[in-house]
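Q: structure for this input, please:
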Amino acid sequence: MPHIALPEGLPGIRGAMAFRPETAKPLNELVEVLLHNPGTLSEGERELIATYVSYLNDCHYCQSIHGAIAAAHLNGDEELVRRVKADFQHAAIPDKLKALLVIVAKVQKGGRSVTTEDVAAARRLGATDHEIHDTVLIAAAFCMYNRYVDGLDTIQPHDEAMYRERGKAVAREGYVAISKTYLPAEPVAR
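A: Model (predicted):
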């Protein structure tokens, strides 16, 4: 049961965003830029970063939905998503992404945990400053999103099919476009 009266039928962050659409807009715009807009890391790789930090934060909703979005971008490979969460060092992902996930884990613990050596290792494997920047920002932003979802005790279903279908829609349409399905056109007066 959520800590506040969130709109019914909207699990996870969707309920919180529908409760306060004026804050949802910039949050959706940020995630659109970080995860959906074109970049040198694939959308699937960026979604794996969001999934992994959400897994480390034990946020069921976020790791499930972003894992489903990642799988949708990765030809439906749900097993790869599970493998990345369980043991990314042995998952079939590029070494550059593995180095970036090391940075993700450090950011999740605290930004100052990231070392010069971590960044140098990622660079040696081909990571650009832009990719390192976005990896840190995705990890930091998802720590916030995870705490938002869990701090309000939002509804977090365990229906894999629901996440799978929603994940396909978000992968196809993006965050800003899909938010129009649950956010009012005009902010609600409170």
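
Q: make it CA atoms for all contacts and neighbour counts henceforth
A: Fine.

Q: neighbours around Trp152, how many?
A: No Trp there; residue 152 is Leu. 18 (other CA atoms under 10 Å).

Q: same check, this time on the one 5 residues further on
A: Applying other CA under 10 Å, we find 13 other residues in the vicinity of Pro157.

Q: before we move on, what SS does it have?
A: Per DSSP: H, G, I helix; E, B strand; the rest coil, the local secondary structure of Pro157 is coil.

Q: ok, it - contacts?
A: Contacts for Pro157 (CA atoms under 8 Å, 6 or more residues apart in numbering) come out as Pro11, Tyr61.

Q: can you pull the buried residues of the lengthiest helix in the chain?
A: Determined from DSSP state H, the single longest helix within the chain is helix 129-151. Within helix 129-151, the residues that count as buried by 16 or more other CA atoms under 10 Å are 131-132, 134-143, 145-150.

Q: alongside the first, I'd like the structure of this one:
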Amino acid sequence: MAHIQLPEGLPGIRGAMAFRPETAKPLNELVEILLHGPNSLTPGERELIATYVSTQNDCYYCQTIHGAIAAASLGDDEALVQKVKFDFQNASISDKLEALLVIAGQVQKGGKNVTSDAVADARTAGATDMEIHDTVLIAAAFCMYNRYVDGLGTAQPRDEAMYRERGKWIARDGYVSVSKEYLPADVSR
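A: You can find the predicted model right below:
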């Protein structure tokens, strides 16, 4: 049960964002840029970073919805998403993504935990400064999003089909477009 009166029928961050649309707009724009906008990392790779951090933070809603978006972005490869969540070192991912996930995990524990060795390993694996930057920002942002969702005690249904369907929708249309379903027209523009 939510700690405050959130709109009915909007689980997770959707309810929190509908409660306060003026803060939802920049939060949606940030996640759109980080996970869905143009980048040398694919949307699927960036969603895997968000999913991994959300799993480490034990945020059921975020790890499940972003895992569904990642799977939809990666040819419906749900098995890969599960492997990355719990054992990315043995997942079928690039050395570069593996090195970036190490950095993301360090950020999740605290920004000062990021090591020069981890950054050097990412560079050796082919990561650019922009990819390292964006990995740190995705990890930091998802620590905030996870705490937002869990800190308000939002509804987090266990209906995998709902997450899968919504994941396909977001993977196809992006965050800002999808947010129009619960934000007033004058705020979601």
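
Q: superposed, how do the two chains score by TM?
A: Here the TM-score for the pair of chains, by TM-score structural alignment, normalised by the length of structure 2, is 0.98; 187 aligned residues with a CA RMSD of 0.6 Å.

Q: that older thread, which strands or helices does the longest helix of structure 1 pack on?
A: helix 12-19, helix 43-56, helix 95-109, helix 116-124 (3 or more CA pairs under 8 Å, 6 or more residues apart in numbering; DSSP states H and E).

Q: ok, 10 Å please
A: Counting contacts by 3 or more CA pairs under 10 Å, 6 or more residues apart in numbering; DSSP states H and E, helix 129-151 of structure 1 packs against helix 12-19, helix 21-31, helix 43-56, helix 60-73, helix 95-109, helix 116-124.

Q: in JSON lines, list those along with distance to Glu160 of structure 1.
A: Shown next, in JSON lines, are those (distance: least, CA to CA, whole Å):
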{"stretch": "helix 12-19", "distance to Glu160 of structure 1": "14"}
{"stretch": "helix 21-31", "distance to Glu160 of structure 1": "22"}
{"stretch": "helix 43-56", "distance to Glu160 of structure 1": "15"}
{"stretch": "helix 60-73", "distance to Glu160 of structure 1": "8"}
{"stretch": "helix 95-109", "distance to Glu160 of structure 1": "24"}
{"stretch": "helix 116-124", "distance to Glu160 of structure 1": "33"}
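
Q: nearest residue to the middle of structure 2?
A: Centroid-nearest residue in structure 2: Ala50, 3.2 Å away (criterion: CA atoms, centre = their mean).

Q: ok, now which ones touch it?
A: 31, 34-35, 44, 56, 62-63, 65-67, 70, 85, 101, 104, 135, 138-143, 145-146 (CA atoms under 10 Å, 6 or more residues apart in numbering).

Q: can you name the residues that contact Ile178 of structure 1?
A: By CA under 10 Å, 6+ apart, the neighbours of Ile178 of structure 1 are Asn28, Arg166, Ala169, Val170, Ala171, Arg172.
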